[in-house]
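In: Below is the structure, and that's it, no one-letter string:
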């Protein structure tokens, strides 16, 4: 049985230990979950395995033979592939689906490309897994879920021996997730070793054979899935019990902030809603229901085709996000690295970008004041960063999300739109984000919380609006809402 072992792996950055003598193993024909809170060291360990980083100490062995993985190409040659969470960083947008699937093979070949053969090969790979994506379609025109499936197809095309799945179900619908699990089962039967990283613990227990937990750069435990449970895993990840997963503070509900009547635009066919001061309104639906499109419509990012919007009782016409921000409406988007933050800029600059007028009244940024304010926001939100001048792209997903939220705190925002705010965020950071949203509600802000995660909406929302095919089809009170009832209406029930 083929086995990949990582023994005594250590890694430090600027003298700060990120990994401390970590052991990890994956066997052929198993799905091995790698879990840990943000900053636990999972990503660093996997970057060493895929050749993006070099370990300071330790060995990597395949079937007992030590391997030198000095580059991503060396990892691929050993049969180690990764399906990344941030799909846009792993695909070439201006190339076709077929070219992206067979990219590694084409790079290694010489001579002219036989396009008919290329498209045929890609089509065969997609059909093997039941994926239905036009092979000539440009990747930049694909949906998030299609991009994820393209990455899975690329890994399969390489005939990988070990595949790392990093939050693979985050952009997928329930049906696509079921298909992915079937594909992973196929990979198991074919003798591949699967390393599965996810913050969705229910699915971990559904498909994984073993679970390894890391914390603070160290290996904490490895257990057979049947020998542990969710509560024990959470305790191991956090180093403490996690009794209050969805903290919900009681907040007095005030005056109406936002009123929307028959909003239409793009996928949004009709939406009526209102949000009051201190109220958290959940908007739920399955993938493709139109949640993100509604959030973009209310932020002025997409054009309105009809309907009315009132802010504080006054009619409001949104031509752009600038109009929305000036009216007090702000958005924390689903794709934070693409739309919510500037990954190459510092934490400080990201936190000040939405309120530059405060720090540059005469056209020149007062850096001392900018630095003081950024430091205060970092402290208030608990952003874990070595320095406010550190590029925000180097932070963990949860801390990037805190920065995406924090940039709006110095504006005059009255209504916060959160689109899948805990996507790809670990369980500890999720709780911190819930608490932050609760604090905004206590300050009298209105919250629209868009999510396909029914449990979290049930946990934090005062009211729940269910979307189906671009329409808000049902409103549920906190008391009457259940996962079963939400699923019924989100699936088209009447």
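Out: That came through fine. For clarity, every value in this text was computed on a predicted model and none was experimentally measured. Residues are numbered from 1 along each chain as shown.
In: from here on, contacts and neighbour counts on C-alpha atoms
Out: Noted.
In: Can you give me the end-to-end span of stretch 475-494?
Out: The first residue of stretch 475-494 is 12 Å away from its last residue (C-alpha to C-alpha, to the nearest Å).
In: what does stretch 188-202 give?
Out: Terminal residues of stretch 188-202 are spaced 20 Å apart (C-alpha to C-alpha).
In: Same question for that stretch: list its buried residues.
Out: For stretch 188-202, burial by neighbour count (16 or more other C-alpha atoms under 10 Å) applies to 188, 191-201.
In: Which residues does that stretch contact?
Out: Stretch 188-202 is contacted from outside by 26-35, 160-168, 184, 187, 204, 208, 230, 424-427, using C-alpha atoms under 8 Å, 6 or more residues apart in numbering.
In: Would you show me how to pick out the buried ones of those residues in PyMOL?
Out: This is the PyMOL syntax for the buried subset of these, where burial follows 16+ other C-alpha under 10 Å:
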select buried, resi 26+27+28+29+30+31+32+33+34+35+160+161+162+163+164+165+166+167+168+184+187+204+208+424+425+426+427
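In: Among the buried residues of stretch 188-202, which ones are in helices?
Out: 188, 201 (DSSP state H).
In: can you tell me which of the buried residues of stretch 188-202 lies nearest to residue 407?
Out: Among the buried residues of stretch 188-202, residue 199 lies closest to residue 407 (C-alpha to C-alpha), at 25.2 Å.
In: now the helices for the stretch 151-300 of the chain?
Out: Ranges of helices in the stretch 151-300 of the chain, per DSSP state H, counting those that start in this stretch, are 174-189, 201-207, 230-238, 291-298.
In: and those as a markdown table, adding distance to residue 122?
Out: As requested, the helices of the stretch 151-300 of the chain are exported to a markdown table (distance: least, C-alpha to C-alpha, whole Å):
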| stretch | distance to residue 122 |
| --- | --- |
| helix 174-189 | 17 |
| helix 201-207 | 27 |
| helix 230-238 | 39 |
| helix 291-298 | 30 |
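In: Use this one as the comparison:
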């Protein structure tokens, strides 16, 4: 049986240990979950396996023979592939679907490319997995879920022996997720070893054979999935029990500060809602229901076709996000790396960008004041970073999200909108984000919380609005809402 073993892997950054003699193993024909909170070391371990980093110590052994992995090319030559969470970093946007799927084959090809054969082969590969994506379509025009499926298709045709799936279901609908699980089962039956990284514990217990938990750069445990529980896994990840997954602070509800009447624009067909001081209003729906589009409409990022927006009793017509921010409405978008942060800029610059006028009189940034404010927000949010001058793109997903939220904290915003704020975020960082949202509500801010994760909306919201096909079709109180009732209306029930 083919086995990949990582033995005693060690890695330091600037003298700080990131991995402390970590052992990890995946066998052919198994799905092995690798779990841990942000900063646990799992990403560093996988970057060593894929050749992005070189280990300071330890060994990688495949089929009993030590493997020298010094680069991504070395890893691919050994049959190690990765389907990344950040799909846009792994695809070439201006090439077609077919070109991205068969990218390595094109690079190695000699002479002229036969486009007819290229498209036919790509279509056959997609058809084999049941994917329906036009092969001539440019990748930059594809949806998030389509991009994820393209990456999966690419990995499976590059003679992979081991595939790493990093948060693969984050951008997928329920139907696409089930199809992905079928594909993973096909890979498993074909003898591939699957390393599965996800923060969604129910799916871990659904599809994984073994679970390895890391914490603070060390392997804490490896167990057969059948021999452990979610509570045990959470305790291993956090180093403590986690009895309250959704901390909910009860705060007094005040006056109405936001009203939306008959909002229409793009995919949003009709939306009526209101938000009061200190209130967290959940907006839920299945993938494609129009939640993100509604958030963009209210933020002035998309054009209104009809309807009214009333803030603090004043009717407004927002044409740009700048006008929304000036009106006291801010948005933490779903795609944080594309729209929520500047990945190449520092933590400090990202935290000051929304209030840059304060720190740059006459066009010159007062770096000392900017740094002091950044340090204050980093401490308040518990951002784990080597320093405020570290590029945000080097932080974990949860810490990037904290920065995306933190940049709005020093503004005069009264209405905070969060679009899928815990996507790709580990369970510890999720708890931090829930508490932060609760503290904003306690400061009499109004919160709109857009999510397709029904349990988290049930845990955090005071009121729940259900969307279906671009419309808000039902309002439920915290007391009457259940997962079943939300699913009923989210699926078109009346």
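Out: The structure has been received and is ready for your questions. All of these numbers come straight from a predicted model, not from anything done at the bench.
In: rewinding a little: can you redo the buried residues of stretch 188-202 of the first structure as TSV with distance to residue 111 of the first structure?
Out: Output for these, formatted as TSV (distance: C-alpha to C-alpha, whole Å):
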residue	distance to residue 111 of the first structure
188	36
191	34
192	32
193	34
194	34
195	36
196	37
197	39
198	41
199	44
200	45
201	47
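In: Take the buried residues of stretch 188-202 of the first structure and keep only those in strands.
Out: 193-197 (DSSP state E).
In: Next, the contact list for residue 54 of the first structure, please.
Out: 11, 48, 69-70.
In: Also residue 397 of the first structure?
Out: Per C-alpha under 8 Å, 6+ apart, neighbours of residue 397 of the first structure: 38, 424-425.
In: Quick one: map it onto the second structure.
Out: Correspondence of residue 397 of the first structure to the second structure, assessed by TM-score structural alignment: residue 397.
In: Which single one of the ones in strands among the buried residues of stretch 188-202 of the first structure is nearest to residue 152 of the first structure?
Out: Distance to residue 152 of the first structure, by C-alpha to C-alpha, is smallest for residue 194 among these, at 12.1 Å.
In: Quick one: residues contacting the residue nearest to the closest one when sequence neighbours are not counted.
Out: Counting by C-alpha to C-alpha, 6 or more residues apart in numbering, residue 194 of the first structure lies nearest to residue 31, which is 4.6 Å off, once chain neighbours are set aside. Contact analysis of residue 31 of the first structure by C-alpha under 8 Å, 6+ apart lists 188, 193-196, 207-210.
In: Look up how far residue 37 of the second structure lies from the residue nearest to the spatial centre of the second structure.
Out: For the second structure, the residue nearest the mean C-alpha position is residue 424 (3.0 Å; C-alpha atoms, centre = their mean). Distance of residue 424 of the second structure to residue 37 of the second structure, given as C-alpha to C-alpha: 11 Å.
In: Once aligned, what mean separation remains between the helix or strand where residue 376 of the first structure lies and the second structure?
Out: Assignment of secondary structure by DSSP states H and E places residue 376 of the first structure within helix 367-381. Taken over the aligned residues, the distance from helix 367-381 of the first structure to the second structure averages 0.7 Å (mean C-alpha distance after the TM-score superposition for the first structure).
In: After superposing, tell me the mean distance of the helix or strand following that helix to the second structure.
Out: Heading C-terminal from helix 367-381 of the first structure, the first helix or strand you meet, by DSSP H and E, is helix 397-406. In the superposition with the second structure, the average deviation recorded for helix 397-406 of the first structure is 0.5 Å (mean C-alpha distance after the TM-score superposition for the first structure).
In: Buried residues in helix 397-406 of the first structure, which are they?
Out: Buried-residue list, helix 397-406 of the first structure, by 16+ other C-alpha under 10 Å: 397-406.
In: and the two most separated of these?
Out: 397 and 406 (14.1 Å).
In: What's the local residue count around residue 122 of the second structure?
Out: 25 (other C-alpha atoms under 10 Å).
In: list the contacts for it?
Out: If a contact means C-alpha under 8 Å, 6+ apart, then residue 122 of the second structure has 98, 101-102, 135 as its contacts.
In: and these, which of them are in helices?
Out: Counting by DSSP H, those place 98, 101 in helices.
In: Which member of the contacts of residue 122 of the second structure is positioned nearest residue 323 of the second structure?
Out: residue 135 (39.6 Å).
In: Next one: the closest one from residue 100 of the second structure, what distance?
Out: Residue 135 of the second structure is 10 Å from residue 100 of the second structure, where distance means C-alpha to C-alpha.
In: quick one: contacts for the residue nearest to residue 82 of the second structure when sequence neighbours are not counted?
Out: Excluding its sequence neighbours, the residue lying closest to residue 82 of the second structure (C-alpha to C-alpha, 6+ apart) is residue 164, at 4.5 Å. Contacts for residue 164 of the second structure (C-alpha under 8 Å, 6+ apart) come out as 80-84, 194-197.
In: Let's see that with 7 Å instead.
Out: Contacts for residue 164 of the second structure (C-alpha atoms under 7 Å, 6 or more residues apart in numbering) come out as 81-83, 194-196.
In: Among those, which pair sits farthest apart?
Out: 81 and 196 (12.1 Å).
In: residues contacting residue 320 of the first structure?
Out: Contacts here follow C-alpha under 7 Å, 6+ apart; on that basis residue 320 of the first structure touches 300-301.
In: hmm, 8 Å instead?
Out: So residue 320 of the first structure contacts 299-302 (C-alpha under 8 Å, 6+ apart).
In: Neighbour-wise, give me the winner out of the residues you listed.
Out: residue 299 (24 neighbours).
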